[in-house]
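*Asks:* pasted the sequence and its predicted model underneath.
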Amino acid sequence: MQIVKAVSRRVLSCMKILFKQLIRRKPMVTLQVEIDTQIEFKRTLTWWQLLAIGLGAIIGDGIFVLSGQAASIYAGPSVIVSFILTGIIALFSALSFSELGAMMPLAGSVYTYTYAALGEYLAWFIGWNSILLYLFGVMTITVAWSGYVVKFIYLVSDFNATRAIVQAPIGWNETVETFYVTGQAINLPAIAITIAITVLLIIGVRKTAMANLVLV
């Protein structure tokens, strides 16, 4: 019986330590030291370029493709209400980011803010969630862009290039709601635009911002 009590106390103690580590927050004193000692990079972006980057991140390519399908097939005119509600939520989120960014002007964005406000575990969760968000965002936008490439090729040369360069190995049949094998291997336009943007980012922030300003 004594052994069981000792083990129970040991487990309870370990759980308390683990819980304290999960909710451990980075003190503002530590953040202030990092702010005071961080290396100052040369500021190369203007507010016009920052505004264009924000618009490009919000609008993207996928919203023009998926919102039309959602309105015509599923939601109908009520999709406008969804846009209004999400716009209000996005406004509150932008205000929160503005306040936190002014308080903690450090690299890390939402990861740093969550670490300081809510704890290490939630910061870890939010960090990986942000990575997944960017991955799915890139997939959506590149696939939508490749669809525009195929349409442009068809308008110019009257050639349907869908099966040749766009289709993925596995597709989704909306009629029977099941996956099927297309017989294709890769989406070439999506890969091409991803490589092109990667090269543009490697060249420099200013060049990337100028290209984004022109496109937006």
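*Replies:* Yep, that arrived. Numbers count the residues shown, from 1 in each chain.
*Asks:* from now on I want contacts and neighbour counts done on CA atoms only, so please keep to that.
*Replies:* OK.
*Asks:* tell me which element the residue most central in space within the chain falls in.
*Replies:* By Cα atoms, centre = their mean, the chain has its centre lying nearest to residue 134, at 2.9 Å. Per DSSP states H and E, residue 134 falls inside helix 120-157.
*Asks:* and that helix, what does it pack against?
*Replies:* helix 2-22, helix 62-69, helix 110-117, helix 188-203 (3 or more Cα pairs under 8 Å, 6 or more residues apart in numbering; DSSP states H and E).
*Asks:* deepest in the core, which of those is it.
*Replies:* Each of the helices and strands packed on helix 120-157 was scored by mean neighbour count; the highest is helix 110-117, a mean of 20, by mean count of other Cα atoms under 10 Å.
*Asks:* okay, now the one to match up with it:
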Amino acid sequence: MDRRTFLTRGALVTVPLVAGCSGQEGEDGGSPAESPTATDRETPTVTETQTPTATETQTPTATETPPQSQSTTATGTPTAGQQAYPDYEWGRLSGVEPDPTTTIRMANTEFHPLIAEVPSGTEVTVTNEDAARHTITVPALDVDETVDSGGSVSFTVQQTGTFDYVCTFHPPQMLGRLVVTAAEQTPTTSTATETPTETATPTPIPDDDGGY
């Protein structure tokens, strides 16, 4: 076998080998198929839910109301007597019912009754049964009288209202109140007078012959 024959046979053997290597390419003769890459998955973010914190409710503390050192009128306004003499024990008047009377007694360094009630236009008499002198001082009525032991004074109140008074000689306990109410009006009764009715008497008519 000469050298040319050997090379030819070698070439025939080489071709199938090349063809076998070409089988690694894609079926369509193209490049090998690329392996799909892993798709990046988005990791869901966790939304933090804020838990509402408990709101502390502050319980209001009870406010202590100091006891009133003086009583007031129904509207809550101190009377003229309380304003003029604020250091007296006006709280003693709280809860006391008025006593209908026209006489106020001074005894044991106190006024009796503590609260007197009279209708307007009534004369009020104040008597002193103590050995010491006292005063009846009513600022709203311009009354300021000194009453000796065994003596008395009188005054009349025409206006209605609440009038606090004191004894200026004996603070802070000797005080009182005068409640003046509207006087009751007596209804007037009118009596109707009946007027008698006159009955007419017929006058006789005379006949022609002069008789009746």
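*Replies:* Nice, thanks for sending it over. Fair warning: this is a prediction, and the values are worked out from it, not measured in the lab.
*Asks:* mind checking how well the two chains overlap by TM-score?
*Replies:* A TM-score of 0.21 describes the superposed chains when it is computed by TM-score structural alignment, normalised by the length of the second structure; 78 aligned residues with a Cα RMSD of 5.6 Å.
*Asks:* and the next helix or strand after the helix holding residue 134 of the first structure, what does it pack onto?
*Replies:* Where DSSP H and E defines the elements, the next helix or strand beyond helix 120-157 of the first structure is strand 170-173. If you count contacts as 3+ Cα pairs under 8 Å, 6+ apart, strand 170-173 of the first structure packs onto strand 178-181.
*Asks:* how far does the helix or strand where residue 33 of the first structure lies sit from the chain's center?
*Replies:* Secondary structure from DSSP H and E places residue 33 of the first structure in helix 28-37. Relative to the chain's own centre, helix 28-37 of the first structure is displaced by 27 Å; criterion: Cα atoms, centre = their mean, to the nearest Å.
*Asks:* quick one: residue 7 of the first structure from residue 14 of the first structure, how far?
*Replies:* 10 Å (Cα to Cα, to the nearest Å).
*Asks:* right, I mislabeled it, should have said residue 54 of the first structure
*Replies:* In terms of Cα to Cα, residue 54 of the first structure sits 45 Å off from residue 14 of the first structure.
*Asks:* that older thread, what's the angle from the helix or strand just after the helix holding residue 33 of the first structure to helix 120-157?
*Replies:* Using DSSP H and E, the helix or strand that directly follows helix 28-37 of the first structure along the chain is helix 47-59. Taking axes from the mean of the first three to the mean of the last three Cα atoms, to 10 degrees, helix 47-59 of the first structure and helix 120-157 form an angle of 90 degrees between their directions.
*Asks:* list the buried residues for helix 47-59 of the first structure?
*Replies:* For helix 47-59 of the first structure, the neighbour count (16 or more other Cα atoms under 10 Å) marks 49, 52-53 as buried.
*Asks:* distance to residue 188 of the first structure added to those residues, as JSON lines?
*Replies:* Formatted as JSON lines, the buried residues of helix 47-59 of the first structure follow (distance: Cα to Cα, whole Å):
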{"residue": "49", "distance to residue 188 of the first structure": "30"}
{"residue": "52", "distance to residue 188 of the first structure": "27"}
{"residue": "53", "distance to residue 188 of the first structure": "26"}
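*Asks:* from those, pick the one nearest residue 62 of the first structure.
*Replies:* Closest to residue 62 of the first structure out of the buried residues of helix 47-59 of the first structure is residue 53 (15.9 Å), distances taken as Cα to Cα.
*Asks:* which residues touch the closest one?
*Replies:* The contact partners of residue 53 of the first structure, by Cα atoms under 8 Å, 6 or more residues apart in numbering, come to 209, 212-213.
*Asks:* of the residues you listed, which is the most crowded?
*Replies:* residue 209 (21 neighbours; other Cα atoms under 10 Å).
*Asks:* my read: it touches residue 48, true?
*Replies:* No. Assessed by Cα atoms under 8 Å, residue 209 of the first structure is found out of contact with residue 48, at 9.5 Å.
*Asks:* so residue 57 of the first structure versus residue 51 of the first structure, what's the distance?
*Replies:* 10 Å.
*Asks:* give me the common contacts of these two.
*Replies:* By Cα under 8 Å, 6+ apart, no residue touches both residue 57 of the first structure and residue 51.
*Asks:* one step back: and the contacts of residue 53 of the first structure as CSV, adding secondary structure and distance to residue 149 of the first structure?
*Replies:* Formatted as CSV, the contacts of residue 53 of the first structure follow (DSSP: H, G, I helix; E, B strand; the rest coil; distance: Cα to Cα, whole Å):
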residue, secondary structure, distance to residue 149 of the first structure
209, helix, 23
212, helix, 19
213, helix, 21
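*Asks:* starting at the chain centroid, how far to stretch 110-128 of the first structure?
*Replies:* The answer for stretch 110-128 of the first structure is 16 Å, by Cα atoms, centre = their mean.
*Asks:* stretch 128-145 of the first structure too?
*Replies:* Worked out by Cα atoms, centre = their mean, stretch 128-145 of the first structure lies 6 Å from the chain centre.
*Asks:* buried stuff in it?
*Replies:* Applying 16+ other Cα under 10 Å to stretch 128-145 of the first structure flags 138-145 as buried.
*Asks:* quick one: the residues you listed as CSV, columns for distance to residue 3 of the first structure too.
*Replies:* Below are those laid out as CSV (distance: Cα to Cα, whole Å):
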residue, distance to residue 3 of the first structure
138, 55
139, 55
140, 57
141, 59
142, 60
143, 61
144, 63
145, 65
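*Asks:* out of these, which is nearest to residue 68 of the first structure?
*Replies:* Closest to residue 68 of the first structure, out of all of these and judged by Cα to Cα, is residue 144, at 12.4 Å.
*Asks:* sec struct for residue 153 of the second structure, please.
*Replies:* strand (DSSP: H, G, I helix; E, B strand; the rest coil).
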